[in-house]
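Colleague: Curious how this folds, go ahead:
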Amino acid sequence: MASFELWRDRRGRVSTLRIVAVALLLFPVVKALVEAGVIAGGARPLNDVIHRTGFWTLVFLGVTLAITPLRRVARYGNLIDVRRMIGVGTFCYAFAHILLYIADQSFDLVKVFQEITRRVYLIIGMVAFTGLAALAITSTDGMIKRMGGRSWRRLHQAIYAIALLALIHYFQQTKADVTVPVFVAGLFGWLLAYRIWAWWQDKAELSTLSLLALSVIVGALTFAGEAIGIAVQFGVSPMRVLATAFDFDAGIRPGWQVLAAGLAVVVLDFVRARWNSRSARPVAVQ
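Modeller: Take a look at the predicted model:
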């Protein structure tokens, strides 16, 4: 039974980190229960829950991808212990997303099939879900042994393509304000750029200066991407869109939010590096 107790580590000991991870995965459920009255009073309550599960699937997909850079920046290798748990939790929310969609179609599987094959955004979402399912099924220790470490890693590198498809699906579902999707895309861009930069420099950890440069570049690209997207959609000049970046009365643009998130990582890296250097200093013998 110990293997089913998610709050225990591989040694069977109660893990605070795992308890926090379980609480994080259950947070959307608790939030939905607290807001049940508001949801039920809406025009389409089931549709509301469908969108919620889809959003949290994307959030936890991002958290899964953030484990590797965060454990390196924070110098906290134990974070790797909850990556698989959060990854499987991501699939569970994706499965709930699909199941609720089927319920919204009155469990008419023929209609569901027709809808999925007719709409591009549903095809993209289904491909992403299929990929998540494959990763979840092969996430056990037994499957890693059967496939071999190299083949298993190659398969699970598909997470980047799955994340891209999930982002596209999310953008296509957003009818008006794209602020949140652009912010999420910027964060995913930072996580991918971190891996590319580390691979290019052939280093497991990036320096504080590299993290600062990475955050500034990705923040700038987020501004540019949003401006180009709005310009194409509404037929205006991208420079006109960029001119509103400092108009904080109209709201904080996603580029600033991505930059702020990146700078938070830079500060964490700087503090942890100084802390480790102090801890490594030899104590003078009196």
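Colleague: going forward, measure contacts between C-alpha atoms and count neighbours the same way
Modeller: Noted.
Colleague: neighbours of the residue nearest to R71 when sequence neighbours are not counted, just the number please.
Modeller: Leaving out its chain neighbours, the residue that sits closest to R71 by CA to CA, 6 or more residues apart in numbering is G77, at 5.2 Å. Around G77 there are 13 other residues, counting by other CA atoms under 10 Å.
Colleague: Contacts only, for R272.
Modeller: V73, A74, R75 (CA atoms under 8 Å, 6 or more residues apart in numbering).
Colleague: do that again at 10 Å, thanks
Modeller: V73, A74, R75, Y76, V266, R278 (CA atoms under 10 Å, 6 or more residues apart in numbering).
Colleague: for the closest residue in space to S139 that isn't next to it in sequence, what are its contacts?
Modeller: Ranked by CA to CA, 6+ apart and with sequence neighbours excluded, the top spatial neighbour of S139 is R84, at 7.0 Å. R84 makes contact with T64, T90, L135, A136, S139, T140, according to CA under 10 Å, 6+ apart.
Colleague: this one next, for a side-by-side:
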Amino acid sequence: MNSPAAPAQRLYPWQDRKGIFSPLKAIVFAGVFLPGLWLIARAAMGTLGPRQMIEINHQAGLWAIRFLLLTLAVTPLRHVWRWPELVFVRRTLGNAAFAYVLIHLVAYAGDLGWDIPKVISELFARVYLTIGLMVLILLVPLAATSTNGMMKRLGGINWRRLHRLVYPIIGLAALHFFLQSKLGVTEPIVVAAVAVWLLSWRLLAAWLGEARIATLPATLGLGIAITIATAFGEALYYYSKIGVAFGRVLPTNFNPAAGIRPAWIIGGIVVAVVAVAVLRRLLAERAPKRTARQRRAVAAGADGQTKPQETTA
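Modeller: Presented below is the predicted three-dimensional model:
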């Protein structure tokens, strides 16, 4: 007579698959709560301003798109940085993005005095709000299927197909963020540039292979191309929006007195990504070499848990 199977060990968000404490997972898990906790602290101190709900709405939306970008960045970074364990934090980042999108919507309803008919009317009357609602709707099935159990029920192929929704989601989220920005457009342009960068990396990886596109020259080349495109994109925006001559905006990228330009921020991100990649390669050369068996175990652990996952998984 066969003995009953032992129940599966319950794992917490700060543990790896073996139930061992993971500093990386713990830091990311704690980190996704910090923006929300800071909003709560500001509310307690009365520093959210006269329209508290709209400030919560703006901050939650800002962090939602940041976490979406970080979620999509996991795969490129794990290859460029040669850090396969990064895949274990993708689920936390994706679920955080979904949670902050929900807070974003709830706070908007609160700013309208919880007048649900008016909220619904506004959501469909304004294009940028409709786009934001589409982002939330598309995120729901990804969040609902983010568990290992749902992955098994759907099967790997169907699960991967469903989670490819992350690509239109990030595009719609960047468009929503851009359209709703009424004052400065620096951050919306940066968000759009990062989204284009990450989606371009995925397209090139599918065409050339992840190993070839994750090399330092390829990473630097793509980053420089996106930085230049960002400068031209900013100039094109001001020309089309308020008629500022293209030739007046573009040179500001070479004038420190004009302030920090979006292209500078993208360039800084490129430098940071390449610097971390170089540092990790140098440290790897000095570290004791792993045996082939250890390398296979790490790769199998990362790919076996979340290789198909692209968003909330």
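Colleague: Do you know the score for how well these two fit?
Modeller: Superposed pair, TM-score by TM-score structural alignment, normalised by the length of the first structure: 0.91. Supporting alignment: 281 aligned residues with a CA RMSD of 2.0 Å.
Colleague: Which members of the contacts of R272 of the first structure are classed as buried?
Modeller: V73, A74, R75, V266 (16 or more other CA atoms under 10 Å).
Colleague: Map the last one onto the second structure.
Modeller: The alignment partner of V266 of the first structure in the second structure, by TM-score structural alignment, is V274.
Colleague: what's the mean gap between the host helix or strand of that match and the aligned bit of the first structure?
Modeller: Per DSSP states H and E: V274 of the second structure is located in helix 262-286. Superposing on the first structure places helix 262-286 of the second structure at an average distance of 2.1 Å from its equivalents, by mean CA distance after the TM-score superposition for the first structure.
Colleague: what residues does the helix or strand following that helix touch?
Modeller: Following helix 262-286 of the second structure in sequence order, the next helix or strand is helix 292-306 (DSSP H and E). With contact meaning CA under 10 Å, 6+ apart, helix 292-306 of the second structure is reached by 16-18, 83-91, 146, 148, 151, 289-291, 307, 309, 313.
Colleague: Could you tell me how far R150 of the first structure is located from I144 of the first structure?
Modeller: From R150 of the first structure across to I144 of the first structure, the span is 9 Å (CA to CA, to the nearest Å).
Colleague: Of the two, give the one with the bigger neighbour count.
Modeller: I144 (15 against 9).
Colleague: who touches that one in this structure?
Modeller: Contacts of I144 of the first structure by CA under 10 Å, 6+ apart are T138, R150, S151, W152, R153.
Colleague: Can you find the partner of the second one in the second structure?
Modeller: Mapped onto the second structure by TM-score structural alignment, R150 of the first structure lines up with I157.
Colleague: For that match, pull up the helix or strand it's in.
Modeller: helix 156-163.
Colleague: how far out from the middle of the chain is that helix?
Modeller: Its chain's C-alpha centre and that of helix 156-163 of the second structure lie 19 Å apart, by CA atoms, centre = their mean, to the nearest Å.
Colleague: Okay, and the most centrally placed residue in the second structure sits in which element?
Modeller: Centroid-nearest residue in the second structure, with CA atoms, centre = their mean: L69, separated by 1.9 Å. Taking DSSP H and E as the definition, L69 of the second structure sits inside helix 52-80.
Colleague: Do a quick rundown of the strands in the second structure.
Modeller: Counting by DSSP state E, the second structure has no strands to list.
Colleague: And the nearest residue to A43 of the second structure once chain neighbours are set aside, how far from D115 of the second structure?
Modeller: Using CA to CA, 6+ apart and skipping residues adjacent in sequence, the residue nearest A43 of the second structure is Q52, 7.5 Å away. For Q52 of the second structure, the distance to D115 of the second structure equals 17 Å [CA to CA].
Colleague: With neighbour numbers in mind, choose between these two.
Modeller: Q52 (17 against 11).
Colleague: count of neighbours near W199 of the first structure?
Modeller: Other residues close to W199 of the first structure by other CA under 10 Å number 12.
Colleague: what does Y108 of the second structure give?
Modeller: Count around Y108 of the second structure with other CA under 10 Å applied: 19.
Colleague: what lines up against it once you look at the first structure?
Modeller: So, by TM-score structural alignment, Y108 of the second structure is matched to Y101.
Colleague: Identify the spatial nearest neighbour of that match, chain neighbours not counted.
Modeller: I50 (6.4 Å).
Colleague: what sits against the one you found?
Modeller: Counting by CA under 10 Å, 6+ apart, I50 of the first structure has contacts Y93, A94, A96, H97, I98, L99, L100, Y101, I102, A103, D104.
Colleague: quick one, what contacts G155 of the second structure?
Modeller: G149.
Colleague: which residue lines up with Q180 of the second structure in the first structure?
Modeller: In the first structure, Q180 of the second structure lands on Q173 (TM-score structural alignment).
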